[in-house]
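Asks: the following block contains a protein sequence and its predicted model.
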Amino acid sequence: MTKLPPLRDVIARHGLAARHSLGQHFLLDGNLTDRIVREAGDLAGRHVIEVGPGPGGLTRSILASAAANVTGIELDWRAVAAMEELAAEAAGRLRVIEADALAIDLSDLVPAPRQIIANLPYNIASPLLVRWLRQAALFERLTLMLQQEVAQRICAGTNTAGYGRLSVLTQWTCDARMVMRIPPAAFTPPPKVWSAVVSLTPHDVQPDPTRFSRMEALTAAAFGQRRKMLRGSLRALGGEALLAEAEIAPERRAETLSVAEFDRLLGIQAGFSMCRGS
């Protein structure tokens, strides 16, 4: 690529003032975006999907890697225009799609091997992640920047304040690690909170869609009222009989159950549901 204009100039030229309604906070420091891309590992031959590229700071770092190509999904038409300028310099390695990432199916977007590398908009990070976990088998790795609080919940262990439904769903399907913390001052405009980067590597064996949906329902019930004992929170799914079959004490609370225990509970609960005719 030819020498690219400073990102602040791109923002000014396209009127790309960050919009709170879109959860936008732009990371312009090339050293940090390069480091995020390095956390994704060797990208040679990989087809990378980026969500919410904004003015293209992280995109530039991905293009500077050995990635085969980059597909950017962007809802903000102002950023789409900025990204199309970058695509013109990328010798066919960058494609820009104007779309809502929550409404687009990534399965047919690019061929394998696929990776997602993204600075996720704060306001849709969690629903986006759960959507991708349902299709985790499609991806080699996901390298995601989110609010630090969300990153901590993703990686939280049992019996911690952050451990919850998102922790279980993520760790059930992926090896999850927090690999970077980024201060508010690194962003334009600065958010009120720290951010963090998580690296998610999907397990070799993944649940089918029906099993994943059942785990969503199970964890929603278990964590829906965190202060309740499992005998109460899981009453509609089998209650004490279900817990007895799984050899889990009914007075325990959801945050004390390991991911393996949730998986065991899920298998038994599926049998309960069949017996009930659901």
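Replies: Cool, got the structure.
Asks: use CA for all of it now, contacts and neighbours both
Replies: Noted.
Asks: packing partners of the helix or strand harbouring I36?
Replies: Element membership of I36 [criterion: DSSP states H and E] is helix 30-39. Where contact means 3 or more CA pairs under 8 Å, 6 or more residues apart in numbering; DSSP states H and E, helix 30-39 is packed against helix 57-63.
Asks: run the last query once more with 10 Å
Replies: Counting contacts by 3 or more CA pairs under 10 Å, 6 or more residues apart in numbering; DSSP states H and E, helix 30-39 packs against helix 57-63, strand 114-119, strand 139-147, strand 174-182, strand 195-202.
Asks: can you say which of the ones you listed is nearest to A249?
Replies: With CA to CA as the criterion, A249 lies closest to strand 174-182 of those, at 27.1 Å.
Asks: buried sites along the closest one?
Replies: Across strand 174-182, burial judged by 16 or more other CA atoms under 10 Å covers 174, 176-178, 180-182.
Asks: what about V37, how many neighbours?
Replies: 21 (other CA atoms under 10 Å).
Asks: look up how far L22 lies from the closest residue in space to it that isn't next to it in sequence.
Replies: By the measure of CA to CA, 6 or more residues apart in numbering, the closest residue to V37 outside its immediate chain neighbours is I62, 6.2 Å from it. Relative to L22, I62 is positioned 23 Å away (CA to CA, to the nearest Å).
Asks: when the two are compared, which one has more neighbours?
Replies: Shown here are I62 and L22; by other CA under 10 Å, I62 has more neighbours (26 against 14).
Asks: A81 should be in a strand, yeah?
Replies: No. Going by DSSP: H, G, I helix; E, B strand; the rest coil, the assignment for A81 is helix, not a strand.
Asks: quick one: it from R276, how far?
Replies: For A81, the distance to R276 equals 55 Å [CA to CA].
Asks: here's the one I want to compare it with:
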Amino acid sequence: MSFDAAALPPLREALEAHGLMARKSFGQHFLLDLNVTRKIARLAGPFNGETVIEVGPGPGGLTRALLETDAGRVVVIEKDGRFIPLLQEVADAAAGRLQIVEGDALEADEAALAGSAGHVVSNLPYNVGTPLLIKWLTGPWRPRSMTLMFQKEVADRIAARPGSSGYGRLGVIAQAVCEARVVMDLPARAFTPPPKVASAVVRLDPRPDGPAPALVASLEKVTAAAFGQRRKMLRSSLKAVGGEALCEQAGIDPTARAEEIDVAGFLRLAAVRRG
């Protein structure tokens, strides 16, 4: 699966040749350092010949690094049509291994693009990162692995532990479905243009004994109630979904607050609520 990124123009030259700049409305911040994108690709692999989906490739810095790996195919989903001609130049050098999809990743059918054996690796646009993660955690298509870049605050929330300030609904759902860990921090200066915040890469690997979709749906409702009123005791915040009786059936202290309950505890609450 040979791909020679050096055969292509440097990313900055390619952007200048096409007259392209990042758009704030799309939450775009480009990674142009191939040393950084290659490290992300290494952290995401191995792919064992399977398909990798990348959302928001922009000029294709991470795309080039992914094509250097053992991925069978790379599918990029890009909403900003300005980048399609530039990405096509990468595709022309990729011997059929790069598929370009112009559209909104929130509406994409990943199963049709990657089949059941797909991975997701992306420097996610800041404005859609969390909705996309929730889609992949709770939707009908579950990737084999996800290696995703977020604002550092969001990355820390995904991997947060009970009792910490960042622990909340996102972390509970992510950790119920996957093993989640922060694998790389990136300062703002690594990007063009630099964002106002630092970023971090999170690796998520589905748990082999993870919850069934129906339990995840119940977990979404329980965590929405619990963390929607996180300062209240669970007997109050969970009133709409069962309150004190729900807590007692799940073996949870009804006077506890949401941030004190671990992922296993929330899964018990979700299971009891589902009945």
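Replies: Good, I have the coordinates. Fair warning: this is a prediction, and the values are worked out from it, not measured in the lab.
Asks: which residue in the second structure aligns with the residue nearest to V37 of the first structure?
Replies: By TM-score structural alignment, I62 of the first structure lines up with L66 in the second structure.
Asks: doesn't A41 make contact with that match?
Replies: Yes. L66 of the second structure lies in contact with A41 (CA atoms under 10 Å); the separation is 5.7 Å.
Asks: shared neighbours, the two?
Replies: Counting by CA atoms under 10 Å, 6 or more residues apart in numbering, the common neighbours of L66 of the second structure and A41 are 47, 121.
Asks: ok, now which ones touch the residue opposite R274 of the second structure in the first structure once aligned?
Replies: Alignment note (TM-score structural alignment): R274 of the second structure maps to A270 of the first structure. Neighbouring residues of A270 of the first structure by CA under 10 Å, 6+ apart: 211, 214-215, 237, 276, 278.
Asks: from the residues you listed, pick the one nearest R8 of the first structure.
Replies: Closest to R8 of the first structure, out of all of the contacts of A270 of the first structure and judged by CA to CA, is M215, at 44.1 Å.
Asks: so where do the strands sit in the first structure?
Replies: Along the first structure, counting by DSSP state E, strands occupy 26-27, 47-51, 69-74, 94-98, 114-119, 139-147, 174-182, 187-188, 195-202.
Asks: if I look at G129 of the second structure, how far off is L170 of the second structure?
Replies: Distance, G129 of the second structure to L170 of the second structure, by CA to CA: 12 Å.
Asks: ok, back up a step: can you check which of the strands of the first structure gets nearest to G232 of the first structure?
Replies: strand 174-182 (29.2 Å).
Asks: so the closest one aligns onto which residues of the second structure?
Replies: Under TM-score structural alignment, the match for strand 174-182 of the first structure is residues 178-186.
Asks: likewise for stretch 78-86 of the first structure?
Replies: Going by TM-score structural alignment, stretch 78-86 of the first structure sits over residues 82-90 in the second structure.
Asks: how far does the matching stretch sit from the chain's center?
Replies: With CA atoms, centre = their mean, to the nearest Å as the basis, stretch 82-90 of the second structure stands 23 Å off its chain's centre.
Asks: so what touches that stretch?
Replies: Residues outside stretch 82-90 of the second structure that contact it (CA under 10 Å, 6+ apart): 3, 5, 7-9, 11, 14-15, 17-21, 56-61, 63-64, 67, 76-78, 91, 94, 97-102.
Asks: contacts only, for the match of I62 of the first structure.
Replies: Counted by CA under 10 Å, 6+ apart, L66 of the second structure has contacts 3, 37-38, 40-42, 44-45, 47, 52-54, 60, 72-74, 98, 121.
Asks: distance of it from A155 of the second structure?
Replies: Taken as CA to CA, the span from L66 of the second structure to A155 of the second structure is 22 Å.
Asks: which one is the residue mapped onto L7 of the first structure from the second structure nearest to, not counting chain neighbours?
Replies: Counting by TM-score structural alignment, L7 of the first structure corresponds to L11 in the second structure. Closest residue in space to L11 of the second structure, ignoring its immediate chain neighbours: L32 at 6.0 Å, by CA to CA, 6+ apart.
Asks: burial check on the counterpart of the one you found in the first structure, number of neighbours?
Replies: Alignment note (TM-score structural alignment): L32 of the second structure maps to L28 of the first structure. For L28 of the first structure, the count of nearby residues is 18 (other CA under 10 Å).
Asks: let me see the contact set for L28 of the first structure.
Replies: 6-8, 55-58, 186-188.
Asks: selection in ChimeraX covering whichever of those are buried, please.
Replies: What follows is the ChimeraX syntax for the buried subset of the contacts of L28 of the first structure, where burial is set by 16+ other CA under 10 Å:
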select :7,55,56,57,58,186,187,188
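Asks: overlap between the contacts of L28 of the first structure and the second structure?
Replies: On the basis of both residues aligned by TM-score structural alignment, their matches' CA atoms under 10 Å, what survives of those in the second structure is 6-8, 55-58, 186-188.
Asks: which one of the residues you listed is nearest D263 of the first structure?
Replies: Closest to D263 of the first structure, out of all of those and judged by CA to CA, is L58, at 36.2 Å.
Asks: what's the counterpart of E260 of the second structure in the first structure?
Replies: In the first structure, E260 of the second structure lands on T256 (TM-score structural alignment).
Asks: now its match: how far from A161 of the first structure?
Replies: 11 Å.
Asks: these two: who's more crowded?
Replies: T256 (14 against 11).
Asks: L133 of the first structure maps to what in the second structure?
Replies: With TM-score structural alignment defining the correspondence, L133 of the first structure maps onto L137 in the second structure.
Asks: so who does its match touch?
Replies: 131, 143, 146, 173-178, 204, 206, 213, 216.
Asks: quick one: buried ones out of these?
Replies: Among the contacts of L137 of the second structure, those buried by neighbour count (16+ other CA under 10 Å) are 143, 146, 173-178, 204, 206, 216.
Asks: could I get those residues in JSON lines, plus columns for distance to G228 of the second structure?
Replies: Listed next are these as JSON lines, based on distance: CA to CA, whole Å:
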{"residue": "P143", "distance to G228 of the second structure": "28"}
{"residue": "M146", "distance to G228 of the second structure": "27"}
{"residue": "I173", "distance to G228 of the second structure": "14"}
{"residue": "A174", "distance to G228 of the second structure": "17"}
{"residue": "Q175", "distance to G228 of the second structure": "19"}
{"residue": "A176", "distance to G228 of the second structure": "19"}
{"residue": "V177", "distance to G228 of the second structure": "21"}
{"residue": "C178", "distance to G228 of the second structure": "23"}
{"residue": "L204", "distance to G228 of the second structure": "25"}
{"residue": "P206", "distance to G228 of the second structure": "26"}
{"residue": "V216", "distance to G228 of the second structure": "17"}
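Asks: just those residues now: which is nearest S237 of the second structure?
Replies: Nearest to S237 of the second structure among these, with distances taken as CA to CA, is I173, at 17.9 Å.
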